[in-house]
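**Student:** pasting the sequence and the predicted coordinates here, then a few questions.
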Amino acid sequence: MNKDAIVRLVLMIGIPAFMMWREYKKMSEEERNDVKTEFTSKRFIFTGGLMVLSWVLLLLEPIFEMTWMKVISGVLFSIGMIVSSVFIWLNASSKWKAVLKIIPLLILFSIFLWANY
C-alpha cells in the first residue's frame, strides 16, 4: 500500500470535504435546500459529478494498484467533459462565447490525458 497516495487522498479530498461540511453547517435551511437541489440535479451529476468521481478514482488507483480504475476514470472524465461542452453550447447566449468557454475545457482534458496516460 502506497502511503504517499493515502496522504495525497486525505489532503486533496479530506480537507475540501471538511471545509464544505463546515460551511454547509453554517447555512440557513433555505440555502441547504438549494445546495441539495443543485447537487442532485441531472446537470451537476453528469458534468461536475462525473469529473469529481474520476478524480477520486485517480487518487484511489495508486492505493489499490488497480489499473482499471485509471481507465474508468478516463472514461468518466471524458463523458463529463463532453456533456459539459454540450450544456455550454446549448445554454450560451452567443456561440462565440460558448467556444471561449469550451477551449479551456479542451485544454484541461488534454492535460488530464497527458498527465495520466
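**Tutor:** That came through fine. None of these values were measured; they are calculated from a predicted model.

**Student:** drop to CA atoms for contacts and neighbour counts, all remaining ones
**Tutor:** OK.

**Student:** who are the packing partners of the helix or strand containing residue 107?
**Tutor:** Per DSSP states H and E: residue 107 is located in helix 95-116. If you count contacts as 3 or more C-alpha pairs under 8 Å, 6 or more residues apart in numbering; DSSP states H and E, helix 95-116 packs onto helix 67-91.

**Student:** put this next to the first one:
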Amino acid sequence: MNIDTGSLVTFIIMWGIPTFLVIRSYLKMDTDDKKSTLNNFKSRRFILTIGFIIIGVLFIHLDILFTNTIIKISGIGLLLIGGIFSTIATIDMWKFSKIKSLLNLILISIAVFLS
C-alpha cells in the first residue's frame, strides 16, 4: 500500500485544519453551548444528513490516499444516502424558509459534484 506524499499533504490540510478549528471553537464554548452542540450532533437528522455526507467524503478522500476501491465504493454509498436524506430534509424545510432550503440544496450539490 503506497501512500502518495502529495495526497497525504492534501488530506492533512483538507481534514486537519477544519477539525482543529472545530475542536478549538468547541473548547471555547461555555457548558450550555457545549450541551446544545452535543445534542445537535446526536440528533437523528444531523447524523442522517450531514454525518453521512461528511463520512462519505472522508472515505472518498481516504481512497485517494490509500488507493483502495472498497473504501471509495462505501464512501460513494454513504454520500448518496446522505444526499437523499438531505434532499428530504430540504423539502421539509421549504415550508419554513425557501432561502435556507435553496442554500442547503446548492451546498449538497457542490459536495456531490466535487466528489
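**Tutor:** The structure has been received and is ready for your questions. Since we're looking at a predicted model, the values are computed, not measured.

**Student:** so who does the closest residue to residue 95 of structure 1 other than its chain neighbours touch?
**Tutor:** Take residue 95 of structure 1 and drop its neighbours on the chain: the residue closest to it by C-alpha to C-alpha, 6 or more residues apart in numbering is residue 89, 6.8 Å away. Going by C-alpha atoms under 8 Å, 6 or more residues apart in numbering, residue 89 of structure 1 touches 95, 98-99.

**Student:** now residue 69 of structure 2
**Tutor:** With C-alpha under 8 Å, 6+ apart as the criterion, the residues that contact residue 69 of structure 2 are residue 63.

**Student:** any idea what it aligns with in structure 1?
**Tutor:** Using TM-score structural alignment, the equivalent of residue 69 of structure 2 in structure 1 is residue 67.

**Student:** which positions in stretch 108-115 of structure 2 come out as buried?
**Tutor:** By neighbour count on 16 or more other C-alpha atoms under 10 Å, the buried set for stretch 108-115 of structure 2 is 108, 112.

**Student:** what does the residue nearest to residue 95 of structure 1 align to in structure 2?
**Tutor:** Checking TM-score structural alignment: residue 89 of structure 1 goes with residue 91.

**Student:** swap in residue 47 of structure 1?
**Tutor:** Per TM-score structural alignment, the equivalent position to residue 47 of structure 1 in structure 2 is residue 49.
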